[in-house]
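Student: After the sequence you'll find the predicted model.
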Amino acid sequence: MAISVFDMFKIGIGPSSSHTVGPMRAGALFVTELRNQNRLHSVERIEVRLYGSLSATGIGHGSDRATVMGLMGEWPDQIDPGQVNQRIDALRADNQLMLAGEQAITFVWERDMCLLNENLPYHPNGMTLCAYGKTGEVYEQTYYSVGGGFVIDAEQAASGVLDNDTTVLPYDFFSGAQLLKLCKTHGMSISELMMANEKVWRSEEEIREKIMVI
């Protein structure tokens, strides 16, 4: 699996990449999948189940609020952090969540936000999202926030294949020592070598623009 600089350095809402950014991404991925399956508009209620560390420290790290904002269609690099508390307060006042920003559903915080004192098998940062319609469950998925804002689903966890990426980098390395050796062998600085690798995914102009945004 090839990892870009922009996989490691992310713009995201704090305070925690594992407990805040990851859960928001999980919520957003969930509603994206509902939309892809043409099930979004059949959803009437969603239940959030936070396990392990997400349950134990989730309120302090905003895991509960981050998950809900993801369900509302927000992504960590695009959301306005200053609006989060106001939007959550409004949701809790009227028990209504705008799913993916377009489908109004009932969400009763005390009923639908479940903090469970148990761990899922793969990782302590586990969460399950369940969507229900008129006739019962519409879709369910379990996600794990595995660090650095990276999120995998239950199928990825079970298969051991965390990413199907087959990108081949011109200068592949797995340690700092290998990186320095490549630089010496090819007469390149670290920044030159990293730029060459990043250009596998995007142009130099795009790379510099994204760096400046960060």
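Tutor: Thanks, I have it. Residues are numbered from 1 along each chain as shown.
Student: going forward, measure contacts between C-alpha atoms and count neighbours the same way
Tutor: OK.
Student: which element is the residue nearest in space to the middle of the chain on?
Tutor: Centroid check for the chain by Cα atoms, centre = their mean gives Arg25 as the closest residue, at 2.4 Å. In the assignment (DSSP states H and E), Arg25 maps to helix 22-36.
Student: So what's the gap between that helix and the chain middle?
Tutor: Going by Cα atoms, centre = their mean, to the nearest Å, the spacing between the C-alpha centre of helix 22-36 and its chain's C-alpha centre is 8 Å.
Student: Can you list the neighbours in contact with stretch 82-96?
Tutor: 65, 69, 97, 104-109 (Cα atoms under 8 Å, 6 or more residues apart in numbering).
Student: Leaving out the residues flanking it, which one is nearest to Leu29?
Tutor: Gly70 (7.8 Å; Cα to Cα, 6 or more residues apart in numbering).
Student: host element of that neighbour?
Tutor: Assigned by DSSP H and E, Gly70 falls in helix 63-71.
Student: Likewise for Val146?
Tutor: strand 136-147.
Student: what comes up buried for that strand?
Tutor: 138-139, 141-146 (16 or more other Cα atoms under 10 Å).
Student: Strands of the chain, start to end?
Tutor: With DSSP state E, the ranges of strands along the chain come out as 45-50, 96-99, 103-106, 113-115, 126-133, 136-147, 150-153.
Student: looking at these, which is closest to Trp201?
Tutor: Across the strands of the chain, the minimum distance to Trp201, taken as Cα to Cα, is reached by strand 150-153, at 18.6 Å.
Student: what about versus this one:
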Amino acid sequence: MPDTVDIDGIPGFIRDVEQRQRLMLASGLHEVDFPRDGGMVFRSDNMPLHENAMQIHAFAGDKQIYSKTYYSIGGGFIVDEEHFGKAESNEISVPYPFHSASEMLAHCHATGLSLSGMVMQNELALHSKQEIEAYFGNVWQTMRACIDRGLNTEGVLPGPLRVPRRASALRRLLVSSDKLSSDPMKRDRLGQHVLRWR
């Protein structure tokens, strides 16, 4: 699952796959060929059901022995082609069901609940309060680790664009410059950097 991935281990994992042209599967229990050229193909066209798709094909020699398409549909949800757009059969009813933002707001107006209060009531129909608090504690720790990593990592961002990392330098500027707080021009320049990131 994505929340169990060791982010710091990704570069080493990618290097290993590129060098050995082998890919470990099933938590390291099985290994398959993964050629550097053609092992992964990025398509410029969209799949028919959704633009965020990934197809997996497995071959034995020249014969395709497996093929599956997965879609990332937002909110951390991934579904395969067979289940795309289908409601789950074990769907649990919630006190305030909705399928659009206007339906959410209608519930809020009718009940007087805030948006977060209404969502919490729905979540309590699915999970205990302790489970919800533990989950959001984990989300916060993950976000915090991401922020800390960004503020303390130099170099360039991963990917082919070679975008330089700026957060660490800006953090150093903020903590080392007493003049920044009294000089409105410096504050404005820092604000311009922040706006460019959005």
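Tutor: Looks like it arrived, so ask away. Remember, predicted model here, so these are calculated numbers, not experimental data.
Student: list the contacts for the residue nearest to Leu29 of the first structure?
Tutor: Gly70 of the first structure neighbours (Cα under 8 Å, 6+ apart): 23-29, 100.
Student: so where in the first structure does stretch 147-165 of the second structure end up aligned?
Tutor: Per TM-score structural alignment, stretch 147-165 of the second structure has no counterpart in the first structure.
Student: meant to ask about stretch 184-193 of the second structure, not that
Tutor: Using TM-score structural alignment, stretch 184-193 of the second structure pairs with nothing in the first structure.
Student: Need the contact partners of that stretch.
Tutor: 170, 180-181.
Student: And for stretch 59-67 of the second structure?
Tutor: The contact list for stretch 59-67 of the second structure, computed with Cα under 8 Å, 6+ apart, reads 55-58.
Student: Please apply the same query to stretch 39-50 of the second structure.
Tutor: 52-53, 71, 73, 84.
Student: of those residues, closest to Met120 of the second structure?
Tutor: Ile73 (22.4 Å).
Student: top helix in the second structure by residue count?
Tutor: Criterion DSSP state H: the longest helix present in the second structure is helix 129-152.
Student: Which residues does that one contact?
Tutor: 123-124, 165, 167-168, 171.
Student: most surrounded residue in these?
Tutor: Neighbour counts for the contacts of helix 129-152 of the second structure (other Cα atoms under 10 Å) peak at Ala167, which has 19 neighbours.
Student: Not counting its neighbours along the chain, what's nearest that residue?
Tutor: Nearest residue to Ala167 of the second structure, sequence neighbours excluded (Cα to Cα, 6+ apart): Leu151, at 5.2 Å.
Student: Reformat the contacts of helix 129-152 of the second structure as TSV; add distance to Arg187 of the second structure.
Tutor: Output for those, formatted as TSV (distance: Cα to Cα, whole Å):
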residue	distance to Arg187 of the second structure
Glu123	41
Leu124	44
Arg165	20
Ala167	15
Ser168	17
Arg171	13
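Student: okay, now the residue mapped onto His30 of the second structure from the first structure: neighbour count?
Tutor: Using TM-score structural alignment as the criterion, His30 of the second structure maps onto Gln103 of the first structure. Counted with other Cα under 10 Å, the neighbours of Gln103 of the first structure add up to 15.
Student: From Leu97 of the first structure, how far out is Gln103 of the first structure?
Tutor: Distance, Gln103 of the first structure to Leu97 of the first structure, by Cα to Cα, to the nearest Å: 8 Å.
Student: Also Ile152 of the first structure?
Tutor: Counting by Cα to Cα - Ile152 of the first structure and Leu97 of the first structure are separated by 24 Å.
Student: quick one, which of the two is more surrounded?
Tutor: Leu97 (26 against 19).
Student: Verify the contact between that one and Met69 for me.
Tutor: No. Applying Cα atoms under 8 Å as the test, Leu97 of the first structure and Met69 come out as separate, 9.3 Å apart.
Student: Aligned to Val79 of the second structure, what sits in the first structure?
Tutor: By TM-score structural alignment, Val79 of the second structure lines up with Ile152.
Student: which residue lines up with Asn85 of the first structure in the second structure?
Tutor: Checking TM-score structural alignment: Asn85 of the first structure goes with Pro11.
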